[in-house]
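**Student:** I would like to see how this sequence folds:
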Amino acid sequence: MTITIKPPSKDEYTFLQKVYENDSRKKVRKRANIILYCINGLSFIDIAQKLYCSIKTVYKWINIWNKKGIGSIVKWRQTTSWINQVKRRNALEKLITVSPKSLSFSFNSWSLVKLSKFFSKLLDYPISPATLSRDLKILGLSYRRVQDSFILKPVDYDIKRACLRFIERYCPPSWRLIYIDEKGPIYSMRYSGNTWSFNQQYRDARQPTRRKVNFLGGYDLKVKKLSMIPMEGNASTYFCDAFDLIRLEFLTTDYTKLLIVLDNARIHTSREILKYLNEDK
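**Tutor:** Model (predicted):
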């Protein structure tokens, strides 16, 4: 059996790779892998041997790809229309702000009903307010209205698993979360260009009654440096020696992890930008 595969667009090829690497469904990963192998020039026999399937199966999915495209291969709620999906995600990102006070996600002027309608359009399948509310509770996230903002806030101690599941189901790829040593609270985080920007609060472990101090920081992918600057006053008494060794783990939607170890952190003046050496482990 011979057949020529229809070449994918750049976006489709990138998305196929992400599906193969990240999708939790084995069958979907296998379909994406068949298409990727064929695009890269492997024969049907080689593909069948590598993936432990029949040549007929390989032929079937190549034929479906040629006729119907990526949506029929992946059958994922976020792939009905790739171009529209990107546009919707970009639109959603513009509506999202990070609240520096609550350190949680805010949806400006959005109620739970409006949010469920928007997610329905974003994911290309209906989501009722009750379903969204249930998912938020299952994932350990609470929601509330504060003036004109819709706030999602983690309430479960098992933050890592809950937020990964929430990101996988609802969030655009630019959303990021951060936590500290599985002991501290979750912190909001965003990615813009080549800089990770986030707002955090640290408390001196030896003096827990003292007020928290806000820090504005970012991780620059180009120079691989984490920078932080205190937003109010001289924060040396709150940060110095309180955390001799802090490990930050960045959770991303493609499940890659970036470990940064902050060793002997020091703050001398409120305007000084701190830079820490990145140590991969």
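**Student:** drop to CA atoms for contacts and neighbour counts, all remaining ones
**Tutor:** Will do.
**Student:** quick one: the helices in the chain, in order.
**Tutor:** 10-22, 26-39, 44-51, 55-68, 70-74, 82-95, 112-123, 129-138, 159-170, 236-239 (DSSP state H).
**Student:** and the fourth one, what's buried?
**Tutor:** This means helix 55-68. By neighbour count on 16 or more other Cα atoms under 10 Å, the buried set for helix 55-68 is Ile55, Val58, Tyr59, Trp61, Ile62, Asn63, Trp65.
**Student:** next one: Ile143 from Asn63, what distance?
**Tutor:** One thing to correct before we go on: residue 143 is Tyr, not Ile. 45 Å (Cα to Cα, to the nearest Å).
**Student:** nope, Pro129 is what I meant
**Tutor:** Computed as Cα to Cα, the Pro129 to Asn63 distance reads 39 Å.
**Student:** just Lys225 next, same as before
**Tutor:** As judged by Cα to Cα, Lys225 and Asn63 stand 47 Å apart.
**Student:** cool, Leu92 as well?
**Tutor:** Counting by Cα to Cα, the gap from Leu92 to Asn63 is 35 Å.
**Student:** hmm, Ser149 is touching Phe107, no?
**Tutor:** Yes - the pair Ser149 and Phe107 passes the contact test of Cα atoms under 8 Å, sitting 5.4 Å apart.
**Student:** more neighbours: these two, which one.
**Tutor:** Each of Ser149 and Phe107 had its neighbours counted (other Cα atoms under 10 Å), and the higher figure belongs to Phe107 (23 against 18).
**Student:** which residue comes closest to Asn108 once chain neighbours are left out?
**Tutor:** With sequence-adjacent residues excluded and distances taken as Cα to Cα, 6 or more residues apart in numbering, Asn108 is closest to Ser149, at 4.6 Å.
**Student:** next one: that neighbour from Lys225, what distance?
**Tutor:** Ser149 sits 32 Å away from Lys225, going by Cα to Cα.
**Student:** please apply the same query to Phe198.
**Tutor:** 14 Å.
**Student:** more neighbours: which of the two?
**Tutor:** Phe198 (23 against 17).
**Student:** one more to put side by side:
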Amino acid sequence: MKLNDIEERGLVLLGCGKMGSAMLAGWLAGGLSPSAVWVIDPKPSDWLQGRGVHLNEEVPASPAVVLVAVKPQMMDDALPQAADFGGGKTLFVSIAAGTSLARFERALGPQTPIVRAMPNTPAAVGRGITATIGNGVAGEADLALAERLLGAVGQTVRLESEDQMDAITAVSGSGPAYVFHLIETLAAAGAAEGLSPELALALARATVGGAGQLAEDAEEDPGQLRVNVTSPNGTTQAALEVLMDEEAGFPALLRRAVHAAAERSRELGRG
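**Tutor:** So this is what the prediction gives:
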């Protein structure tokens, strides 16, 4: 399946919240015709209503792609609406957290090509990263098309097994919250050392954002970047001796945090 199949047969977007809107904006900016997109959303935003897409209208009989972007708790209502498209002619792409390929196959039929994806919130600014995995009948062309659609909001990576999705959720799915908390706590620590809260927050935001960009762009790995800015017996080394403590520092805390998130993801998947 190719991108021009979408122009000919249409793309149905089930749910258009922040993530769905970010993807739609990327598709339209990339040249996809609004007339090729059908959006089903019970509470469309003002932004969505001005995009020129088919909004809550009757959808095509055999769309090229159905992208499921509803919240997990709405899945029981959403899947029956899409059941008629199951069976093999339509590619399903899901960005719904905690919804397995097996659950989609039960609702849509085992011959339905399905790609499960886990994006993260920086997708809202085109800086996300999305992990993908297809079911047994999703071919290379299906995966490539899904990745091209998801690439509108950032990078994509392909998994070897659906079992990896819980770890992906814990690292990149939940990861932005860890970084936001780092900014909070770094700013609070700066204020405790005498900076105004406003100045401390501005410094923390810019420092984390800039360091993240440097880590993404640099050829060196993050460990080497850390070494590059750590002078022997200097201020950075003094701080890192605290942060890198194996029992009370970042290594232990993040292992526990990521494991807790992965375990919770597994529990939700079983539910």
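**Student:** got a TM-score for the two of them?
**Tutor:** Once superposed, the chains reach a TM-score of 0.28 (TM-score structural alignment, normalised by the length of structure 2), with 139 aligned residues with a Cα RMSD of 6.6 Å.
**Student:** thinking again about what came up before, quick one: which two of the buried residues of helix 55-68 of structure 1 are the most distant?
**Tutor:** Using Cα to Cα, the buried residues of helix 55-68 of structure 1 span at most 15.4 Å, a distance reached by Ile55 and Trp65.
**Student:** surely Leu36 of structure 1 and Leu16 touch.
**Tutor:** Yes - the criterion here is Cα under 8 Å, and Leu36 of structure 1 meets it with Leu16 at 7.4 Å.
**Student:** more neighbours, these two?
**Tutor:** Neighbour count, other Cα under 10 Å: between Leu36 of structure 1 and Leu16, Leu16 has more, with 24 against 18.
**Student:** quick one, strands of structure 2?
**Tutor:** Along structure 2, counting by DSSP state E, strands occupy 11-14, 37-40, 54-55, 65-68, 91-94, 114-118, 128-134, 154-158.
**Student:** in CSV, list the ones you listed along with distance to Gly26 of structure 2 and mean neighbour count.
**Tutor:** Converted to CSV, these look like this (distance: least, Cα to Cα, whole Å; neighbours: other Cα atoms under 10 Å):
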stretch, distance to Gly26 of structure 2, mean neighbour count
strand 11-14, 14, 24
strand 37-40, 13, 24
strand 54-55, 17, 18
strand 65-68, 14, 25
strand 91-94, 16, 26
strand 114-118, 17, 27
strand 128-134, 12, 23
strand 154-158, 10, 18
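**Student:** in CSV, list these along with distance to Ala82 of structure 2.
**Tutor:** Output for those, formatted as CSV (distance: least, Cα to Cα, whole Å):
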stretch, distance to Ala82 of structure 2
strand 11-14, 9
strand 37-40, 11
strand 54-55, 16
strand 65-68, 8
strand 91-94, 9
strand 114-118, 13
strand 128-134, 18
strand 154-158, 25
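**Student:** quick one: closest of these to Trp47 of structure 2.
**Tutor:** Among the strands of structure 2, the nearest to Trp47 of structure 2 by Cα to Cα is strand 54-55 (11.9 Å).
**Student:** which elements pack onto that closest one?
**Tutor:** Packing partners of strand 54-55 of structure 2 (3 or more Cα pairs under 8 Å, 6 or more residues apart in numbering; DSSP states H and E): strand 37-40.
**Student:** could you say what helices and strands the strand it packs on packs with?
**Tutor:** strand 11-14, strand 54-55.
**Student:** what about stretch 196-213 of structure 1, how long is it end to end?
**Tutor:** 20 Å.
**Student:** no wait, stretch 66-74 of structure 1
**Tutor:** 14 Å.
**Student:** same check on stretch 19-34 of structure 1?
**Tutor:** End-to-end distance for stretch 19-34 of structure 1, by Cα to Cα: 12 Å.
**Student:** please point out which parts of that stretch sit buried.
**Tutor:** Within stretch 19-34 of structure 1, the residues scored as buried using 16+ other Cα under 10 Å are Val19, Tyr20, Asp23, Val28, Arg29, Lys30, Arg31, Ala32, Asn33, Ile34.
**Student:** got a markdown table for those residues, with distance to Leu122 of structure 1 too?
**Tutor:** Below are the buried residues of stretch 19-34 of structure 1 laid out as a markdown table (distance: Cα to Cα, whole Å):
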| residue | distance to Leu122 of structure 1 |
| --- | --- |
| Val19 | 18 |
| Tyr20 | 22 |
| Asp23 | 18 |
| Val28 | 21 |
| Arg29 | 22 |
| Lys30 | 25 |
| Arg31 | 24 |
| Ala32 | 22 |
| Asn33 | 26 |
| Ile34 | 27 |
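**Student:** what is the most widely separated pair among these?
**Tutor:** Farthest pair in these (Cα to Cα) is Asp23 and Ile34. Separation: 14.5 Å.
**Student:** check the gap between Asn4 of structure 2 and Met165 of structure 2 for me.
**Tutor:** Applying Cα to Cα, the value for Asn4 of structure 2 to Met165 of structure 2 is 30 Å.
**Student:** compare these two (neighbour count), which wins?
**Tutor:** Met165 (25 against 11).
**Student:** the more buried one and Glu140 of structure 2: what is the separation?
**Tutor:** In this view, Met165 of structure 2 and Glu140 of structure 2 are 19 Å apart by Cα to Cα.
**Student:** next one: Gln49 of structure 2
**Tutor:** Between Gln49 of structure 2 and Glu140 of structure 2 the computed distance is 34 Å (Cα to Cα).
**Student:** do Arg266 of structure 2 as well
**Tutor:** From Arg266 of structure 2 over to Glu140 of structure 2 the distance is 27 Å, taken as Cα to Cα.
**Student:** and Leu108 of structure 2, by the same measure?
**Tutor:** Taking Cα to Cα, one finds Leu108 of structure 2 at 20 Å from Glu140 of structure 2.
**Student:** neighbour count for the two, which is higher?
**Tutor:** Applying other Cα under 10 Å to Leu108 of structure 2 and Glu140 shows that Leu108 carries more neighbours, namely 22 against 11.
**Student:** re earlier: dump the helices and strands packed on strand 37-40 of structure 2 to TSV, plus distance to Ala260 of structure 2.
**Tutor:** Below are these laid out as TSV (distance: least, Cα to Cα, whole Å):
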stretch	distance to Ala260 of structure 2
strand 11-14	30
strand 54-55	39
